[in-house]
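Trainee: Quick one: sequence plus predicted model below, questions after.
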Amino acid sequence: MTWFTVLIAVVGLERLAELVVSKRNAAWSFARGGVESGQRHYLVMVVLHTALLVGALIEVWLRRPAFLPVLGWLMLALVLAAQGLRWWCITTLGRQWNTRVIVVPGLPRVTGGPYRFISHPNYVAVVIEGLALPLVHSAWITALVFTLCNAVLLWVRIRVENRALDSLPVAASGVLPDARVRP
């Protein structure tokens, strides 16, 4: 169980790193006239994602489920794959990536990287991680509750995000203009 606690702590630190990047990118976006949408559901998202980490720990420490090697190692591989997909999304979007829904008028919609294949690849990573992370140590209650709550949240979030993104032009090349890399 100690190693699972370490895993959750590492994922928590990764989430904090995301928030640092997000805050920097939000300031960049707002300085360029960025418009935020969906503020009402953002706190729910923060609470739910925090509850995933805390819930998985509490469930494992209280229920003390057995570590099932086949399930555990497969779920760990999925967690790592989800992290890879998430950071591919972050690097592809560059300064436009954010944990909030902020669009900068005039910047084109990104259609490169994983966005070539699916409109919201980061949410694929979130769904995979939300199911797989607790199941690394058989915390099936947390996996089930998070997955159901997250489905409702993503239904709201994706609708908000699609409305906001509809205001952006699509870049012909799928790559952001040079403005993306300027400080």
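Mentor: Looks like it arrived, so ask away.
Trainee: For the rest of this, base every contact and every neighbour count on C-alpha atoms.
Mentor: OK.
Trainee: how distant is the strand or helix carrying residue 13 from the center of its chain?
Mentor: Assigned by DSSP states H and E, residue 13 falls within helix 2-31. Helix 2-31 has its C-alpha centroid displaced from the chain centroid by 10 Å (C-alpha atoms, centre = their mean, to the nearest Å).
Trainee: counting contacts, what elements does it pack onto?
Mentor: Other helices and strands packing on helix 2-31, by 3 or more C-alpha pairs under 8 Å, 6 or more residues apart in numbering; DSSP states H and E, are helix 39-63, strand 101-103.
Trainee: ranking those by burial, who's on top?
Mentor: Among the helices and strands packed on helix 2-31, strand 101-103 has the highest mean neighbour count (mean count of other C-alpha atoms under 10 Å), at a mean of 24.
Trainee: circling back: any chance of the helices and strands packed on helix 2-31 in JSON lines, with distance to residue 149 too?
Mentor: Listed next are the helices and strands packed on helix 2-31 as JSON lines, based on distance: least, C-alpha to C-alpha, whole Å:
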{"stretch": "helix 39-63", "distance to residue 149": "8"}
{"stretch": "strand 101-103", "distance to residue 149": "19"}
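Trainee: second one coming, line it up with the first:
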Amino acid sequence: MTLAALILTLVTAQRLGELILSRYNTARLLAQGAIEVAPGHYPLIVATHAAWLIALWIWGHDQDVNLLALSVFILLQACRFWVLATLGARWTTRIIVLPDASLVTSGPYRYLAHPNYAIVAAEIAVLPLALHLYLLALVFTVLNGLVLAIRIHTEARALAIARERQP
């Protein structure tokens, strides 16, 4: 197995594990009375990320690895885990609003309104760069940017409503 294939195996396993965690957290939040906001765009997000991974496997599984870009990607994983740890049971890949719950303002949320999206945007660019797939980095950065524009606008509306409801 090449180093590139090992990296892609680990990233794929991580993403699948996160989907399982997200489904679990979503079910728990919904059972507590949370509501999902604008689920219609979610398949577009899943399709974009799945296409990114598939493209990386097709064109990157046997590529040499740029260790500097890989180091940046590994640093991004530490940031990703910081987000997950900060949100805990409230982390999900969907937009879920738990009525009367205070907004998270600790951890990376002290510095950015959407740290997870910034991290994901960087990952989508950096991992293809680590595999010398510059066109893939560009194409999926643009696609992800378009999807995130929809997502962030929708989430910002949901968070504004949640803030209005806070005591």
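Mentor: Perfect, thanks for sending it. It should be emphasised that the depicted structure is a prediction, and the values quoted were computed from it without experimental measurement.
Trainee: By how much does the helix holding residue 13 of the first structure deviate from the second structure on average?
Mentor: Its matched residues in the second structure lie on average 0.9 Å from helix 2-31 of the first structure after superposition (mean C-alpha distance after the TM-score superposition for the first structure).
Trainee: what's the angle from that helix to helix 39-63?
Mentor: Angle of helix 2-31 of the first structure versus helix 39-63, following axes from the mean of the first three to the mean of the last three C-alpha atoms, to 10 degrees, is 170 degrees.
Trainee: So which of the helices and strands packed on helix 2-31 of the first structure is nearest residue 135 of the first structure?
Mentor: The closest of these to residue 135 of the first structure is helix 39-63. By C-alpha to C-alpha, the value is 8.6 Å.
Trainee: any residues touching the closest one, and which ones?
Mentor: For helix 39-63 of the first structure, contacts defined as C-alpha atoms under 8 Å, 6 or more residues apart in numbering pick out 1, 4-5, 8, 12, 100-101, 130, 133-134, 137-139, 141-143, 146, 149-150, 153, 156-157.
Trainee: cool, stretch 73-87 of the first structure as well?
Mentor: By C-alpha under 8 Å, 6+ apart, the surrounding residues in contact with stretch 73-87 of the first structure are 114, 121, 122, 124, 125, 126, 128, 129, 132, 133, 135, 136.
Trainee: Which of these ranks first by neighbour count?
Mentor: Of the contacts of stretch 73-87 of the first structure, residue 133 is surrounded by the most neighbours, 29 neighbours in total, counting by other C-alpha atoms under 10 Å.
Trainee: And that one, how far from residue 101 of the first structure?
Mentor: 25 Å (C-alpha to C-alpha, to the nearest Å).
Trainee: what's the answer for residue 85 of the first structure, then?
Mentor: For residue 85 of the first structure, the distance to residue 101 of the first structure (C-alpha to C-alpha) stands at 19 Å.
Trainee: and if you look at residue 84 of the first structure?
Mentor: 21 Å.
Trainee: go on, residue 160 of the first structure?
Mentor: Using C-alpha to C-alpha, one obtains 8 Å as the distance from residue 160 of the first structure to residue 101 of the first structure.
Trainee: Can you check which residues contact both of the two?
Mentor: Taking C-alpha under 8 Å, 6+ apart as the contact criterion, the common neighbours of residue 160 of the first structure and residue 101 are 37, 38.
Trainee: In the second structure, what residue corresponds to residue 166 of the first structure?
Mentor: In the second structure, the residue paired with residue 166 of the first structure is residue 160, using TM-score structural alignment.
Trainee: what helix or strand is that match on?
Mentor: Per DSSP H and E, residue 160 of the second structure falls inside helix 134-165.
Trainee: Could you do residue 113 of the second structure as well?
Mentor: For residue 113 of the second structure, there is no host helix or strand (DSSP H and E).
Trainee: Any idea how many residues pack against it?
Mentor: Residues near residue 113 of the second structure, counting by other C-alpha under 10 Å, number 14.
Trainee: Aligned to it, what sits in the first structure?
Mentor: In the first structure, the residue paired with residue 113 of the second structure is residue 119, using TM-score structural alignment.
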